[in-house]
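J.: Predicted model follows, preceded by the sequence.
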Amino acid sequence: MSDWNPSLYLHFSAERSRPAVELLARVPLENVEYVADLGCGPGNSTALLQQRWPAARITGIDSSPAMIAEARSALPDCQFVEADIRNWQPVQALDLIFANASLQWLPDHYELFPHLVSLLNPQGVLAVQMPDNWLEPTHVLMREVAWEQNYPDRGREPLAGVHAYYDILSEAGCEVDIWRTTYYHQMPSHQAI
């Protein structure tokens, strides 16, 4: 896939936004000035951030030109940057870095997470949600089919695990609030997926 399709992505916007809503509810900040939404996609999570902190300066970052175009159209009061999350640098320290379903696509979390923490102000919050569906039957089957079709490099690596992320963030000086949740989606048939 060369780029994401915003229309297809937003077809399941309620399902895609639910983890972001629940993650945002756990962010203990009241006064927020600078926010980055990493992997902002078409802006659905950015809109949630803007609703909670309407006066904040919110920057959405995504590597997909189509997603950035959709986000800019939907949220003209926010700034959007087409960039690789790993290379993007904010102009000032951030109060909040929010990443809903984006960091699982990037490698080297042992380096990435401490780097992200270094972009925060001293009271800043790194709020991350990553789907951990590596062992789910659908994803096992996708990898098997990709392998059989000679696409062995398609997909992503498994996440490091809850204990590893606790260690990574603790060693970076964070107070860690970590949990694991399973979301189920009822579909009328396999064609609806």
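T.: Yep, it's here. Numbers count the residues shown, from 1 in each chain.
J.: Please make it C-alpha for all contacts and neighbour counts, starting now.
T.: Will do.
J.: which stretches of the chain form helices?
T.: Along the chain, the stretches classed as helices by DSSP state H are 6-10, 13-25, 44-52, 65-74, 109-118, 137-148, 162-171.
J.: roughly how far apart are the residue nearest the centre of the chain and Glu22?
T.: Ranked by distance to the mean C-alpha position of the chain (C-alpha atoms, centre = their mean), the top residue is Asn100 at 2.7 Å. Remark: distance between Asn100 and Glu22 (C-alpha to C-alpha, to the nearest Å) = 10 Å.
J.: adding another structure so you can compare the two:
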Amino acid sequence: MPHAWDPDRYLAYADERGRPFVELLARVGATGEAAPRRVVDLGCGPGNLTRLLAERWPRAAVVGVDSSEPMIAKARASVPDLAFEVADLRDWARGVEPGSVDVLVSNATLQWVPGHLELLPTLVRAVPAGGWFAFQVPGNFGEPSHTIREELAAEEPYAAHTRGLARPASHDPVVYLESLRAAGCEVDAWETTYLHVLTGEDAVFDWISGTSLRPTAAALPAELWPRFAEELRRRLAVAYPAYGGRVVLPFRRIFCVARVVPAAGGGEGV
């Protein structure tokens, strides 16, 4: 059974999760006569960042899309002046009219889509010549915050319940750059490692509770979850020791901002 997202728990670190979105958006050069008419936020979550798209382009029709009904319910309640819809990202990509989205943004979502590298050309086709496709994905899946959870979940008595769970994954920036260039884009790709200073002895456990831990928590029976959570807290505390009640969480993120290049002789220069 798919895990459910908790908007309030996800928003517990809204500032830290929102900063990459702001820095991604700053590299999208849709201004002046090139200002977009339609903007889509794929994987919009609770809508707090979708609001920033409407502030950046107040004349555009801004739509948020997410597969989680609780997230969309939160978004509609929090940002009632924008449009939000429940849809799987892959279904949306297959059904969208080619060239109909002037700015397509996806923040910390594609890592949950298996084979998302092969999906990129389909997403690019949703954007017209001169339009923009920008996304950010975590690139920290080899860090203890992920590997410790996976190692513990592979132990008994948990392994029987956690085999085959959804596992987020991403690629290095150069892989995305090459894929998007092959799809007809100019690409700006980079990576940043943030050093998040979090408060509390169990800060890293609390952080992953809003994201990568959710499939595991949903898969484990109620009688096993407390034992698993206690041991995971203990191991994470060893890997991320607190000093003065604060924990440093290094978090690598990968960014891509792509502009669809007009076809030769098709008008706009590049």
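T.: Alright, I've got the coordinates. As the structure is a computational prediction, the values presented were derived from the model and not from experiment.
J.: Superposed, what's their TM-score?
T.: Here the TM-score for the pair of chains, by TM-score structural alignment, normalised by the length of the first structure, is 0.94; 193 aligned residues with a C-alpha RMSD of 1.4 Å.
J.: re earlier: what does the residue nearest to the centre of the first structure correspond to in the second structure?
T.: Taking TM-score structural alignment, Asn100 of the first structure has Asn107 as its aligned residue in the second structure.
J.: My guess is that match contacts Cys44. True?
T.: Yes. Between Asn107 of the second structure and Cys44 there is a contact at 7.5 Å, judged by C-alpha atoms under 8 Å.
J.: Could you measure from the aligned partner of Ile68 of the first structure in the second structure over to Arg17 of the second structure?
T.: With TM-score structural alignment as the criterion, Ile68 of the first structure lines up with Ile72 in the second structure. As judged by C-alpha to C-alpha, Ile72 of the second structure and Arg17 of the second structure stand 18 Å apart.
J.: To which residue of the second structure is Asn133 of the first structure aligned?
T.: Per TM-score structural alignment, Asn133 of the first structure is aligned with Asn140.
J.: how much space is there between its match and Ile254 of the second structure?
T.: With C-alpha to C-alpha as the criterion, Asn140 of the second structure and Ile254 of the second structure are 9 Å apart.
J.: between those two, who's got more neighbours?
T.: Neighbour count, other C-alpha atoms under 10 Å: between Asn140 of the second structure and Ile254, Ile254 has more, with 24 against 18.
J.: Could you point out the longest strand of the first structure?
T.: strand 120-129 (DSSP state E).
J.: quick one on the thing from earlier: please give me every residue in contact with the match of Ile68 of the first structure.
T.: Counting by C-alpha atoms under 8 Å, 6 or more residues apart in numbering, Ile72 of the second structure touches Gly45, Pro46, Gly47, Val65, Asp66, Phe84, Glu85, Val86.
J.: Check Leu24 of the second structure too.
T.: Ala134, Phe135, Gln136, Phe255, Cys256, Val257.
J.: does the fourth one really touch Asp172, like I thought?
T.: This means Phe255 of the second structure. No. Counting by C-alpha under 8 Å, Phe255 of the second structure stays clear of Asp172, with 9.6 Å between them.
J.: so what corresponds to Gly173 of the first structure in the second structure?
T.: Mapped onto the second structure by TM-score structural alignment, Gly173 of the first structure lines up with Gly184.
J.: For burial, what's the neighbour tally of its match?
T.: Using other C-alpha under 10 Å, Gly184 of the second structure is surrounded by 18 other residues.
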